[in-house]
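**Q** Sequence plus the predicted model coming up.
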Amino acid sequence: MTTNALQRPLTGRILGGVCAGVAQRFGWKPSTVRLLFLLSCLLPGPQFIAYIAMWILIPAEPSVVRIA
């Protein structure tokens, strides 16, 4: 299910799903967003704090419960 909302997906996560959620929101590949994040870590700034804040603030995708 592809939505336009910013959510951390349940599948395709590596750590917290932040990069996968951003990639899904903008229609990019998750590996591209992950690479851009890693490259941004070479620059000075609060990248890790921003990642943790996004991990907390971005809601997780709701799980689907199927009743047989």
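**A** Arrived safely.

**Q** C-alpha only now, for contacts and for neighbours.
**A** Will do.

**Q** Relative to residue 30, how far out is residue 16?
**A** 13 Å (C-alpha to C-alpha, to the nearest Å).

**Q** The closest residue to residue 47 other than its chain neighbours: how many residues sit nearby?
**A** In this structure, residue 47 finds its nearest non-sequential neighbour in residue 41, 6.3 Å apart by C-alpha to C-alpha, 6 or more residues apart in numbering. Residues lying near residue 41 (other C-alpha atoms under 10 Å) number 13.

**Q** structure B:
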Amino acid sequence: MTALARPRDGRMIGGVCAALAQRFGTSANTMRVIFVVSCLLPGPQFLLYLVLWVLLPSEESHREAW
């Protein structure tokens, strides 16, 4: 199981969708489409994205910690 960290490559904005895609074994574009479609539904999806952006370590800082 891989650690959840925002990757250095493949980012569009913050790397949250790319990190989730790596974790769940799907493509980053698929995860982005799922996120955009989920934003059409009621709920705090955008706020969750911002929270994950702040809380998830960047891949390079995550590697330094290990």
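**A** Yep, it's here. These numbers come from a predicted model, not from an experiment.

**Q** Once they're superposed, what TM-score comes out?
**A** Put the two chains on top of each other and the TM-score (TM-score structural alignment, normalised by the length of the second structure) is 0.87; 62 aligned residues with a C-alpha RMSD of 1.5 Å.

**Q** Let me see the contact set for the most centrally placed residue in the second structure.
**A** Within the second structure, one residue has its C-alpha closest to the average C-alpha position: by C-alpha atoms, centre = their mean, that is residue 16, at 1.8 Å. The contact partners of residue 16 of the second structure, by C-alpha atoms under 8 Å, 6 or more residues apart in numbering, come to 6, 49, 52-53, 56.

**Q** which one in the first structure is aligned with it?
**A** Alignment note: residue 16 of the second structure maps to residue 18 in the first structure; criterion TM-score structural alignment.

**Q** gap between that match and residue 10 of the first structure?
**A** 11 Å.

**Q** how about the helix or strand hosting residue 64 of the second structure: buried residues?
**A** Element membership for residue 64 of the second structure, per DSSP states H and E: helix 59-65. Within helix 59-65 of the second structure, the residues that count as buried by 16 or more other C-alpha atoms under 10 Å are residue 59.

**Q** wouldn't residue 23 of the first structure be in contact with residue 35 here?
**A** No: contact between residue 23 of the first structure and residue 35 fails when scored by C-alpha atoms under 8 Å: they sit 11.4 Å apart.
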